[in-house]
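J.: next input, structure requested:
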Amino acid sequence: MAEHFDVLIIGAGLSGIGAAWRLRRERPGTTFAILEARDAIGGTWDLFRFPGVRSDSDMYTLSYPFRPWRGRESMAPGASIRAYIRDTADEGGITPHIRFGARVERADWSDGRWTVRLTGGETLTCGFLYACAGYYDYAGGYQPDFPGLADFAGRFVHPQAWPEDLDYSGKQVVVIGSGATAVTIVPAMAATAGHVTMLQRSPSYLSVLPERDVVADALRRALPARAAHKLARVKNILLAQGFYQLARRRPERFKAILRHVALQHLNDPAYLDAHFTPAYQPWDQRLCVVPGGDLFNAVSDGAASVVTDHIDRFVPEGIALRSGRTLPADVVVCATGLSLLPIGGVALTVDGEAVDPGTRVAYRGVMLSGVPNFAYCIGYTNASWTLRADLSHRYVLRLLSHLERHGYASATPVETPGERRPLLDLTSGYVQRALDRFPRQGDRDPWTVRQNYLLDVLTTPRADLRRDMTFTRRDAPVLEEIR
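T.: Reported below is the predicted structural model:
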């Protein structure tokens, strides 16, 4: 007989550990397990091991609200984040509940429960299934079909599968891409490589932030850790939301601020115009953070450079560009983006009918229309992932308590008629390539997915759990539908 749990959580990364922490403290009698496909805690922060890997959100908002960030860096390296997640799991008594090497292949809802099937044949059941696997495809990132790649005589690597034996000391390196990964890798590799060239088709907006948060440091010197963490968190939330609103409402003013700050590190207006001035508006794509201006500093020092051009084909000695120029390379890093995968690629069925997430609508950004007792966790596109993740965890716990209090067996969001729009509002290539695989959002509450933490933190904890939701009772097969 399959082992049964009240709740199964998919993923032992930042979200999954946060969900389990909330669950253990707010519903101590609830049985649960975390199913982690890999052999370690950390999710994204354990998978990515490329040079310079770090957060692109400040740690006072990326860390958990219930466990203060005590590190020195505001933009922390991946190893520090990984250790923070692992220590949180250990301190919270969560680690014993994690089943490593447990990759979920499919989950089937019938007879008031989920039957979860793992690779290898093991089967578990649960009353509620919570997918905290993020939305990256862990099997591999996005790689274009480059003409002539087989002719290249050097080393070709993807950041998502960084080889431990790669020695690039003194070598010519080309990093293809202009997003957050490329912006991180270039200055990190430039410290020991012969030269690093960032090859981009088009520029991205870069935001220079200090490596240390001096206000947070002052607060930590004056106050207990928890109080200092809370105040630093509030300060950074307000600043981030304020800058986002400025970017959307006064884009020209916002662009002028970014340019002014960049010129403090790279005093070359013509170079900025050529390689750091995007054609799109700020926050049509996610801003890339440059801690301490490290990328600009590497360019200014001559250790790195930027080329804005298109690839014609790979040649044995490097990359031939459409302009006729050839970039010599011993190592090419393909930082061309990630591949997105909804709910960790788990195949869902409800009463024998396959669930295609791309045909469903997001309910409060947490559940799927027509899918009972199932939730998923995604973060904001304009703020730290953890801000929305923690709101999602708290919503799920409220729903579980509501079900228990009223004797309900299940809760199913029922879509109301209205316009459907994309779930994610970015024009980035990695988002656009996967839009049809992700749920849509509607045009009215509770079917909209806002990118505004300040509104969500006020409304989500008070959201009407019954609105557009159908419940079934434990003691009878009668539907109670509440609109």
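J.: only C-alpha atoms for contact and neighbour calcs from this point on.
T.: Fine.
J.: all helices of the stretch 251-400 of the chain, in order?
T.: Taking DSSP state H, counting those that start in this stretch as the test, the helices found in the stretch 251-400 of the chain are 251-263, 269-275, 294-300, 385-406.
J.: my error: substitute the stretch 51-200 of the chain in the last question.
T.: Counting by DSSP H, counting those that start in this stretch, the helices of the stretch 51-200 of the chain are 59-62, 78-91, 180-190.
J.: wait, which of these is closest to D390?
T.: Across the helices of the stretch 51-200 of the chain, D390 has its closest neighbour in helix 59-62 (10.3 Å, Cα to Cα).
J.: the closest one packs against which elements?
T.: If you count contacts as 3 or more Cα pairs under 8 Å, 6 or more residues apart in numbering; DSSP states H and E, helix 59-62 packs onto helix 225-249, helix 385-406.
J.: show me the contact partners of that helix.
T.: With contacts defined as Cα atoms under 8 Å, 6 or more residues apart in numbering, helix 59-62 is touched by 68-69, 73-76, 229, 232-233, 236-237, 384-387.
J.: second input sequence below; structure requested for side-by-side comparison:
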Amino acid sequence: MMPPTDVEFLDVLIVGAGLSGIDAACRLTMHCPGKRWAMVDARDRIGGTWDLFRYPGIRSDSDMHTLGFPFRPWKETDVIADGPAIRDYIEDTAREYGVLPHIRFGWRVTGADWSGADQTWTVTLETPDGQRRLRCGFLYMCSGYYRYDRGHMPDFAGSGDFRGPIIHPQHWPEDLNVAGRRVLVIGSGATAVTLVPALTRLGARVTMLQRSPTYIVSHPRRDGLAERLFRLLPEKLAGLLVRWKYIGWSLLTYRLSRRKPDLVRRRIIDAVRDAVGPTVDVDPHFTPSYAPWDQRVCLVPDGDLFRVLKAGDAAIVTGRIDSFRPTGVRLEDGREIAADIIVTATGLDMQLLGGATLSLDGEKVDIAGRPVYRGMMLADVPNHALAIGYVNASWTLKCDLTARQVCRLLNHMDEHGYAVCVAPSDGAGPGRVPLLGLTAGYVQRGRAHMPAQGESPPWRVHQNYLADLAGFLFSKPADGTLAFERRHDGDKK
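T.: Here you go, the predicted model:
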């Protein structure tokens, strides 16, 4: 049964116009040129995370040679790039590959229901012109893993008593003037370590307050070797070599961190001690209680955070908050920190599917604990994919592999006349492990609502690009796990 003619039908609907969505769309244009597709995004501009976050100093927390697209190498001089440059890169890529005309901004997916009889998804959307529906054969969710409308805000006692503004970086005011003002940044993750030197450059007197320290590593802002390679070699070859340099380095350092955590721990802390000098206490401010890569390691370009701390342009305090006061915060040990502005760099609220609900013939799909096939398909949910990147490397590395797998799967289905593909949960086995293997607070808070992994491939993500790339290159869609259904006749193979 074909979809009703009064509702628009697409072969593929991509949800989300950030890095993973644009990657998916470009791959679709390259590998599945005959498909009818569109992309929707709830925001009014392209870029996803890199359009949403506009706090001072916003930048990548991975090198751009792997965070960028493999089919369009990053050629700029900054390896750790700022948010506007990344957004421009995403938009330029979308323009070059003809993606922009396919994007419908201000369209937010609220629900999608799979019809077994029609072998299609009916998608409900909120648009600037009201609620709309469309249908698609394949639903590709590239909407990330956190809430766009709000960040995580702990319930601090007495927060209503503070006389100044309390700001979450996810919603930074455009007109905020920090010059000459005392700014307290609460947090120790990538956002906090980015904000501190950036606010200092704007003339603020900054204190970074952390409950517990994070591993922080200095990374060169520019890569001289990469610049020479792009100057001397063809662009694609230079991009490939530089990309693999960074892939290899990230794999090596992660593997070493897991095998010899004490060695890596000492190396990181010794480097911080050399960078901040004797005036800043490395213990407790830069000595985490956990092993490297139990949580994501923060990068600071050219050691900018260490420089402002060493120079005394910013301060760092480690302790737990007792309560907010009218002019600052009081810690549990009795210390008080004065502030005119408080910035709560306290993390994200996790949310898969952009808050949309999935249902199968009207029955809601509970994604909590549901195993995920190859890190891209929820078990027992037909004709869909999720873009979920790595937690120990650049997000785009895994998302690009997923996009290539989706294209190969769609072409396989066309070649054999299949209308439906599904990953039955029976093959996942009984064991479950967390989908994101980090102990970070935002991961722990959202774990109860997130899908899971099985104990072995193809239901387990390696968190290793080489292993996942080999799995892609040496496997086929008909791998004995996926089940396929032909159009109309219901003949399963």
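J.: reformat the helices of the stretch 51-200 of the first structure as JSON lines; add mean neighbour count and distance to P163 of the first structure.
T.: Output for those, formatted as JSON lines (neighbours: other Cα atoms under 10 Å; distance: least, Cα to Cα, whole Å):
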{"stretch": "helix 59-62", "mean neighbour count": "25", "distance to P163 of the first structure": "27"}
{"stretch": "helix 78-91", "mean neighbour count": "19", "distance to P163 of the first structure": "16"}
{"stretch": "helix 180-190", "mean neighbour count": "24", "distance to P163 of the first structure": "14"}
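J.: make TSV out of those helices and add distance to F152 of the first structure.
T.: Formatted as TSV, those follow (distance: least, Cα to Cα, whole Å):
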stretch	distance to F152 of the first structure
helix 59-62	40
helix 78-91	31
helix 180-190	20
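J.: most tightly packed of the helices and strands packed on helix 59-62 of the first structure?
T.: helix 385-406 (a mean of 19; mean count of other Cα atoms under 10 Å).
J.: just to revisit the earlier point, using a markdown table, lay out the helices of the stretch 251-400 of the first structure together with distance to I94 of the first structure.
T.: Formatted as a markdown table, the helices of the stretch 251-400 of the first structure follow (distance: least, Cα to Cα, whole Å):
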| stretch | distance to I94 of the first structure |
| --- | --- |
| helix 251-263 | 42 |
| helix 269-275 | 46 |
| helix 294-300 | 37 |
| helix 385-406 | 15 |
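J.: nearest to E353 of the first structure, out of the ones you listed?
T.: When the helices of the stretch 251-400 of the first structure are compared by Cα to Cα, helix 385-406 sits nearest E353 of the first structure, at 24.2 Å.
J.: where in the second structure does the helix or strand following that closest one align, residue-wise?
T.: Note on helix 385-406 of the first structure: by DSSP states H and E, the next helix or strand toward the C-terminus is strand 408-413. The aligned range for strand 408-413 of the first structure in the second structure is 418-423, by TM-score structural alignment.
J.: of all the helices and strands packed on helix 59-62 of the first structure, which lies closest to K171 of the first structure?
T.: Per Cα to Cα, nearest to K171 of the first structure of these: helix 385-406, 35.7 Å.
J.: counting contacts, what elements does that closest one pack onto?
T.: helix 14-26, helix 59-62, strand 408-413, helix 453-459.
J.: list of residues touching that helix?
T.: Against helix 385-406 of the first structure from outside (Cα under 8 Å, 6+ apart): 14-15, 18-19, 22-23, 26-27, 61-64, 366, 375, 377-380, 408-411, 453, 456-457, 460-461, 465.
J.: if we use 6 Å, what do you get?
T.: A19, L62, C377, G379 (Cα atoms under 6 Å, 6 or more residues apart in numbering).
J.: closest one to A247 of the first structure out of the residues you listed, please.
T.: Nearest member of the contacts of helix 385-406 of the first structure to A247 of the first structure, counting by Cα to Cα, is G379, at 19.8 Å.
J.: list the contacts of the residue mapped onto the closest one from the second structure.
T.: Under the alignment by TM-score structural alignment, G379 of the first structure pairs with G389 in the second structure. With contact set as Cα under 6 Å, 6+ apart, G389 of the second structure has these partners: W395, K398, C399.
J.: columns distance to F105 of the second structure on top of those, output as TSV?
T.: Output for these, formatted as TSV (distance: Cα to Cα, whole Å):
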residue	distance to F105 of the second structure
W395	23
K398	25
C399	22
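J.: okay if I get the helices and strands packed on helix 59-62 of the first structure as TSV plus distance to P316 of the first structure?
T.: TSV is the format used below for these (distance: least, Cα to Cα, whole Å):
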stretch	distance to P316 of the first structure
helix 225-249	43
helix 385-406	41
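J.: out of the ones you listed, which is closest to F128 of the first structure?
T.: F128 of the first structure lies closest, by Cα to Cα, to one member of those: helix 385-406, at 8.3 Å.
J.: average distance between the closest one and the second structure?
T.: Its matched residues in the second structure lie on average 0.5 Å from helix 385-406 of the first structure after superposition (mean Cα distance after the TM-score superposition for the first structure).
J.: coming back round to it: identify, out of the helices and strands packed on helix 385-406 of the first structure, the most deeply packed stretch.
T.: Comparing those by mean neighbour count (mean count of other Cα under 10 Å), helix 59-62 ranks first with a mean of 25.
J.: equivalent range in the second structure for that helix?
T.: Under TM-score structural alignment, the match for helix 59-62 of the first structure is residues 64-67.
J.: got it, and stretch 224-237 of the first structure?
T.: Using TM-score structural alignment, stretch 224-237 of the first structure pairs with 234-247 in the second structure.
J.: likewise stretch 122-133 of the first structure?
T.: Aligned by TM-score structural alignment, stretch 122-133 of the first structure corresponds to residues 132-143 of the second structure.
J.: A190 of the second structure maps to what in the first structure?
T.: In the first structure, A190 of the second structure lines up with A180, judged by TM-score structural alignment.
J.: so its match versus L287 of the first structure, what's the distance?
T.: 8 Å (Cα to Cα, to the nearest Å).
J.: same question, T30 of the first structure
T.: In terms of Cα to Cα, T30 of the first structure sits 40 Å off from L287 of the first structure.
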